[in-house]
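Asker: fold the following, please.
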Amino acid sequence: MKTSLWKDNPVTVVLIAIQLVVYLLMTLAGGSTTPAVLIRFGALQAAAVQAGEWWRLLTPVFVHIGFAHLLINSITLYFIGMYIEQLFGHWRMLVIYLGSAIVGNLLSAYWLPAGISAGASTGIFGLFGAFIMLGATFRENQALRMLSRQFLILVVLNIATDLMVPGIDLAGHLGGFIGGFLLAYLVGAPRLGRVNIVERTFATLVLIAGVVVLFIKVS
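Answerer: The predicted structure is shown next:
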């Protein structure tokens, strides 16, 4: 059976296309590693968020610092995005991705108030978190359970790398991962089955409480 990349994964394709276009525009504007250009195109800066530029909690997911950063995140988003979009559906995948980015950037703005950060990794870690949720919720599905374990190992290795390599936004990655895990319970996965209502309610309450607390702390 033939599959169409656009037909089956339109959200993933559009997200990658947007970050490619933003990178090209940044390059033309002076370079994607130039601090002034990064800020102009929406990179995360805690002081700017505190000044009322709350849209910076979302826009950094489309902004990348250098070509290598863009390439790695685009490839990772391509593969994990296709999995999540086909398992959760289009709009649920978009909610998880963008919601995770906001949670990750919120935690980053609180944890690391100085400096500039950007990149799709907050949303990507959210997609990993969503897949871990699937493995925990649909344990009877061996394929999901095995893949979720592999992704969990990948996340742990990435977090370990974050701890050893300076300049990586550990807070953004952790926030995105936790946000994606909780958002996956909130939106559910009807293509796979029903999510336990108690677990869904608890995850939703934890997510709301966490976001409210972070908003208060950051503002």
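
Asker: CA only for contacts and neighbour counts going forward, please
Answerer: Fine.

Asker: residues touching His173, list them.
Answerer: By C-alpha atoms under 8 Å, 6 or more residues apart in numbering, the contact list for His173 reads 104, 121-122, 125, 159.

Asker: would you map the helices across the protein?
Answerer: Secondary structure of the chain (DSSP state H): helices located at 5-8, 10-29, 35-40, 46-50, 67-88, 90-111, 121-137, 142-164, 170-187, 197-218.

Asker: before we go on, could you also do this sequence so I can check it against the first one:
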Amino acid sequence: MHRVKQLESGVNLAAFSRWLTGQGVVHRISEEGGYQVLWLEDPEHAQPVLAALERFLAEPELRRAVDQQNRSPVFVGGRWQPSPGHAPLVLGIIVVAVLMAWATGMGHNELSAALMVIDPRSYDWSTLSGRLDALASTLAGGQVWRVLTPDFLHFSWSHLIFNSVMLWFLGSQIEWFDGRPRLIALFLVTSLVSNGLQYLVSGPLFGGLSGVVYGILGYCWLSQRRAPRFQFPPALITFAVAWMVLGFTPLPEILGLGRMANEAHLGGFVAGLALAGILPVRRGRS
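Answerer: Coordinates of the predicted model:
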């Protein structure tokens, strides 16, 4: 064990110790001459652990959040592990996406056209003005569901599985901590913005929950800075933004990954950030 920090004996480190255990950090807290000493098995953990400890001691909100995680029924060993009963709305969205993937043959049969923003067989959408006219005609005809249903149109199982995993991991936390109405608002707004932007730029041939996932990620990241309550690795936001930027380059097509719905990713992410800045933080659920 490596000695990394000595603190006054009156500092309560019990919640922090449980949080470290949940993160898989092997450690020990001993008493020596009226002081507490924090020991770590791996010295490479010292810098991030000391940074986390400094925040834990300095921010009452963070201490309360850690304590809530330790006591919450959806945290097991300090890790977010909800059951379907904790996030039924998120589960329902995923189930609908899977059913639509099966029903549309992964976007390869005629039903797929009914889920797109417009029916691509009925309009000339090769220009922006054409796309605007087609959208206006479609909405005037009462087919308003089309602004949301591209979310449920996927073209590969890998795309669907990735979106579902991310939606379950992050969306379930929003449904639990911030409530179902907040999640519904996020889903609707990020869907409208991401699908609308992607359609205006490239037309109706796109689909997937990626725009919503990016919106939820943006919301979690910014809202977390106002009131810590969500659990996700900080590197996730870095990876997601880097992947989004990469999508605007030719590299994905060069690697055989096909074209990405870049505008949907960007639109959803910006919408999520905006909602995190506008909507008040809900407090009290643990």
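
Asker: where does the TM-score land?
Answerer: TM-score for the superposed chains, counting by TM-score structural alignment, normalised by the length of structure 1: 0.72, backed by 183 aligned residues with a C-alpha RMSD of 2.6 Å.

Asker: before we move on, the earlier item: okay, the helices of structure 1 in a markdown table with distance to Val61 of structure 1 next?
Answerer: A markdown table is the format used below for those (distance: least, C-alpha to C-alpha, whole Å):
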| stretch | distance to Val61 of structure 1 |
| --- | --- |
| helix 5-8 | 21 |
| helix 10-29 | 8 |
| helix 35-40 | 12 |
| helix 46-50 | 15 |
| helix 67-88 | 10 |
| helix 90-111 | 6 |
| helix 121-137 | 7 |
| helix 142-164 | 18 |
| helix 170-187 | 11 |
| helix 197-218 | 18 |
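
Asker: wait, which of the ones you listed is closest to Leu57 of structure 1?
Answerer: helix 90-111 (5.0 Å; C-alpha to C-alpha).

Asker: what about Gly172 of structure 1, neighbour count?
Answerer: 29 (other C-alpha atoms under 10 Å).

Asker: quick one: contacts for the residue mapped onto it from structure 2?
Answerer: Matched across to structure 2, Gly172 of structure 1 falls on Ala264, judged by TM-score structural alignment. Applying C-alpha under 8 Å, 6+ apart, we find Ala264 of structure 2 in contact with 193-198, 210-211.

Asker: neighbours of the spatially closest residue to Leu170 of structure 1 that is not a sequence neighbour, how many?
Answerer: Closest residue in space to Leu170 of structure 1, ignoring its immediate chain neighbours: Asp162 at 5.7 Å, by C-alpha to C-alpha, 6 or more residues apart in numbering. For Asp162 of structure 1, the count of nearby residues is 16 (other C-alpha under 10 Å).

Asker: corresponding residue for Asp162 of structure 1 in structure 2?
Answerer: So Asp162 of structure 1 corresponds to Gly247, using TM-score structural alignment.

Asker: before we move on, back to that, top of the contacts of His173 of structure 1 by number of neighbours, please.
Answerer: Busiest of these [other C-alpha under 10 Å] is Thr122, holding 33 neighbours.

Asker: just checking, that residue touches Val61?
Answerer: Yes: between Thr122 of structure 1 and Val61 there is a contact under C-alpha atoms under 8 Å: 6.9 Å.

Asker: which neighbours do those two have in common?
Answerer: Counting by C-alpha under 8 Å, 6+ apart, the residues touching both Thr122 of structure 1 and Val61 are Ala101.

Asker: look up how far Gly119 of structure 1 lies from Gly172 of structure 1.
Answerer: 10 Å (C-alpha to C-alpha, to the nearest Å).

Asker: and for Tyr110 of structure 1?
Answerer: Applying C-alpha to C-alpha to Tyr110 of structure 1 and Gly119 of structure 1 gives a distance of 17 Å.

Asker: now swap in Ser100 of structure 1 and tell me
Answerer: Taking C-alpha to C-alpha as the measure, Ser100 of structure 1 and Gly119 of structure 1 are separated by 12 Å.

Asker: neighbour count: the two, which is higher?
Answerer: Higher neighbour count among Ser100 of structure 1 and Gly119: Ser100, with 36 against 24, using other C-alpha under 10 Å.

Asker: is it true that that one touches Phe128?
Answerer: No: between Ser100 of structure 1 and Phe128 there is no contact under C-alpha under 8 Å: 10.3 Å.

Asker: which neighbours do the two share?
Answerer: Joint contacts of Ser100 of structure 1 and Phe128 (C-alpha under 8 Å, 6+ apart) are 177, 180.

Asker: count the neighbours of Arg40 of structure 1 for me.
Answerer: 11.

Asker: cool, and Ala46 of structure 2?
Answerer: So Ala46 of structure 2, with other C-alpha under 10 Å, has 18 neighbours.

Asker: that one against Val4, yeah?
Answerer: Yes: Ala46 of structure 2 lies in contact with Val4 (C-alpha under 8 Å); the separation is 6.5 Å.

Asker: tell me who's in contact with the residue most central in space within structure 1.
Answerer: By C-alpha atoms, centre = their mean, structure 1 has its centre lying nearest to Gly123, at 0.9 Å. Counting by C-alpha under 8 Å, 6+ apart, Gly123 of structure 1 makes contact with 61, 96-101, 104, 176-177, 180.
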